[in-house]
Structure formats: structure tokens, C-alpha cells
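**Student:** Generate coordinates for the sequence data below:
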Amino acid sequence: MYILEEPRGRAYEGLISMAFRVCDEFILVKKDQLTLTPAMEALSEQLKPYVKTVKKQDAWPGTQLFGHYADVYYFDCQPPLEKLILESADGLYDWVWPNLLEDLCFFKGSQPWLVNIAHEHEAWIKTDDREEILQFRGIEGLMVY
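**Tutor:** Modelled structure (predicted):
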């Protein structure tokens, strides 16, 4: 596991572009107790045509809820969504209510690859693939521990 200091700007762009190349799926979350703000509604409308499925869940990578649920939106990694994700935020921890849907996480073959707990300012990459490690270590400005 490789812990990330928040990628912002070019580091965020590089990480998201790599995630779209390496992974096949990603999620965004809307907790039941939180209302959609106008900014979240606008993003939701742009995402709507690409939603693969929505599941009511009390857990997703890095998060366990107690006593309530969230709508977890699943998407396939595809170019129009990469552009939208890059245009919607300037940093990984921007994916938090009230401005955006929460906890942008990526999966490679159903396994968590990039885990993001935005409101906690925690994120990590889970891989032992040497080529991937070399790639993300080569992203300008990305701080990995």
C-alpha cells in the first residue's frame, strides 16, 4: 500500500489519467443523510448517462457507515468520464460534500486500486505491480510514502 499526500493540480491530473488507464471501474458516493447541493446536482446530471449501477451500501473502500446508508454510483472508466473527473476538481480531496459527490475510488478487476477518504484527507494506492509503481512514482508532484 502506498499512502498519498493529496495530489493537486498536475499531480491530480497525472494520477487520474493513470487510474483511467490502469483501472476498469470507479465509484462516487452520496450519503443518504446529505442533500444534493446545486453543484452536486449539476455534476449528477452530467454523470447520469454513464452510471452503470447504483447500490445502497453501508461500506465501500476505506469507509464503514453505522446506522445509515449511501448511494454508491458505479462507472466504467471511459474517456468522457476522465475529462469530467479532471474538470470537476483540482485535487483528490475535493471529492467531498457539499460541492461534489464523495470518495472517488478506482477499482482494477473488482479490487480497490485507489482508495480515497476525502473528508479524512486520506488516500492510498494498493498495487504490487512493478510497472504501475514506476508509473505513479514518475508523476510530477505526486508525493507517495
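**Student:** drop to CA atoms for contacts and neighbour counts, all remaining ones
**Tutor:** Fine.
**Student:** list the contacts for the nearest residue to residue 118 once chain neighbours are set aside?
**Tutor:** Once flanking residues are discounted, residue 118 sits nearest to residue 93: 4.4 Å by CA to CA, 6 or more residues apart in numbering. With contacts defined as CA atoms under 8 Å, 6 or more residues apart in numbering, the neighbours of residue 93 are 6, 103, 116, 117, 118, 119, 121.
**Student:** Second chain to compare with the first, below:
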Amino acid sequence: MHVQKDEGMETYGMRMYTDPRGEAYEQVIGLAIRNSEYFVLGEKIPADVVRGHYTSVLDALEPYLVKTIVIQGDNRDELTQIRNTYRSNAFYTAGTYYFYRCCEESGNLLKQMANRLSDWIYPSLPEDLCFLKEGGGDYLYSVVHEHMYGMEVTEEEAIELMDRITGLFLELKSHRNLDRLLDDAIKHKTDWLYISGHGLTELPERIRELTEMRDMEIFEQDLYRLPEGLFKLSKLERLRIMTADLESIPYQ
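**Tutor:** Next comes the predicted model:
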């Protein structure tokens, strides 16, 4: 199911290249629970659509439910007002939104119910897990249909968290340096990467070290040569290259 995003939607905080998974997901959930007042899950299906099996998830979380907000599809003013009130990426379309109290017990349920943020999507689970700070604003947000994830942290905090949590891969200003970008991409075993604006004529051979890569986009105007290592990435499913004059593709 595709959800139409509101045209006025803004994203806040520092973006992630991709969402953390496995142990990194659990650590990030623990961090968000400690730094947030509520977490929010959305149910954005039409009223006449049958719910998925995630009703058991809503039942399990029921003891921690604080409030519910329903935004009607034809009420754009209400949507804008709620988004501005909470300053959150959670509210970008009509639906039913559930606010849950952040505590160790509710956090443990979130860790058990999913393996990564992108798991929070219909029909498997209620959608777009977001954490709201006391007084409003996201600490952590996800808009799964748009592959958008982020945290409200400073550059310094992001660097410290990335040092501590392998698998949390945030976009840093220092990633304008390709070597630093690749260092972090390799360390955090990212499965998605966008390379652009580095003035490259060829990709470094160490690209082969991105062993978990599934989806890569490269936008380099002067790129003309690709390393053989790029085609040794066994998990790569999608490769998009935008350049002016590619010399050749290595024979495999």
C-alpha cells in the first residue's frame, strides 16, 4: 500500500543512510526509550480495509497506551495543526495514531516485535515508529514508505553514537570526504549508499568491502571507470549510476 505524503511535510533531525537492524536496532530503541516521553505508531488504512495480524501487537501494547488521535482524510487543517503541535514526522497523512508511554517494558516489546525500523509497515505491523520528546519534537523518526529515518541529535552526538553503536549510520558533514564516508559505510555494514559530489573519475577498489550492500546510487558527472570490485558485491540488487561518459563496464 502506498501512502500519499503531505506536501507540506518537513523532516527534522539528522538523517540515517538506512535503518539500524538486529542488535543495533535494539540499542537504538533502548536509547530512544530513555530520551523520549512517548512513542507513536500509526494505522493509516481505510476504515473498510481489514486489519493485519498486528492487532495482537496493539493488544500487547495496550497497557502503555496514553492517548489516541484520529485524523480524518478530508481535514488538512487538522493534519497541519497536529504536526505543528508535536513538531513530528509521525503525522504526515490521515489515520489513527497511538501514543504509548516510554518505559523499559514497552521498549522490550518493541525490540521483540521487529528487527529493524523498516519492519514497522502495514500489513505486518502498525506503521512508522516515532519517538517524541517531552514538550514535542522527534527524538527518532521513521517514514518507512519513503525510506526516511533520522534522529534529533547534534553532529557531535551523532559521532559519539556511531562510535558506540555499530549499525547506526547517520549522515555527517564529514562524509563529504569520500574516505570517511566509505570508512563509516564499511564499519556499519550499510545496505544502501548514495555517492555524489566527490568529483570522482573512478571509484576506489575498496568499494568491494561493502559486503552488505543491496542498493547503491552513484551520481558523479566525471566518473568514467568502474572497479571490478563493485561487481563482486554478492548481495547487490540495484545499482543506479548517473554520469556523463562511462568508459566501460568490467566484464564478468
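**Student:** TM-score of the superposed pair?
**Tutor:** In this superposition the chains share a TM-score of 0.87, using TM-score structural alignment, normalised by the length of the first structure; 140 aligned residues with a CA RMSD of 1.9 Å.
**Student:** how about the contacts of residue 93 of the first structure, which pair is most distant?
**Tutor:** 6 and 103 (13.0 Å; CA to CA).
**Student:** Can you flag which of the contacts of residue 93 of the first structure belong to strands?
**Tutor:** When DSSP state E defines the strands, the subset of those inside them is 103, 116, 117.
**Student:** Output these as a markdown table; include the columns neighbour count and distance to residue 134 of the first structure.
**Tutor:** Putting these into a markdown table (neighbours: other CA atoms under 10 Å; distance: CA to CA, whole Å) gives the following:
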| residue | neighbour count | distance to residue 134 of the first structure |
| --- | --- | --- |
| 103 | 30 | 25 |
| 116 | 26 | 21 |
| 117 | 21 | 24 |
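**Student:** Could you point out the longest helix of the first structure?
**Tutor:** Secondary structure of the first structure read by DSSP state H shows that its longest helix is helix 10-22.
**Student:** what range in the second structure does the helix or strand following it sit on?
**Tutor:** Once the chain leaves helix 10-22 of the first structure, the next helix or strand it forms, by DSSP states H and E, is strand 25-31. Aligned by TM-score structural alignment, strand 25-31 of the first structure corresponds to residues 38-44 of the second structure.
**Student:** could you pull out the helices for the stretch 101-250 of the second structure?
**Tutor:** Along the stretch 101-250 of the second structure, counting by DSSP state H, counting those that start in this stretch, helices occupy 104-113, 155-164, 178-187.
**Student:** now, of these, which is deepest in the fold?
**Tutor:** helix 178-187 (a mean of 18; mean count of other CA atoms under 10 Å).
**Student:** Spatially central, which residue of the first structure would that be?
**Tutor:** residue 104 (1.7 Å; CA atoms, centre = their mean).
**Student:** Surely that residue and residue 94 touch.
**Tutor:** No: at 9.4 Å, residue 104 of the first structure does not count as touching residue 94 under the criterion of CA atoms under 8 Å.
**Student:** give the contact list for residue 113 of the second structure.
**Tutor:** By CA under 8 Å, 6+ apart, the neighbours of residue 113 of the second structure are residue 57.
**Student:** ok, now how distant is the aligned residue in the second structure for residue 61 of the first structure from residue 149 of the second structure?
**Tutor:** The equivalent of residue 61 of the first structure in the second structure is residue 89 (alignment by TM-score structural alignment). As judged by CA to CA, to the nearest Å, residue 89 of the second structure and residue 149 of the second structure stand 10 Å apart.
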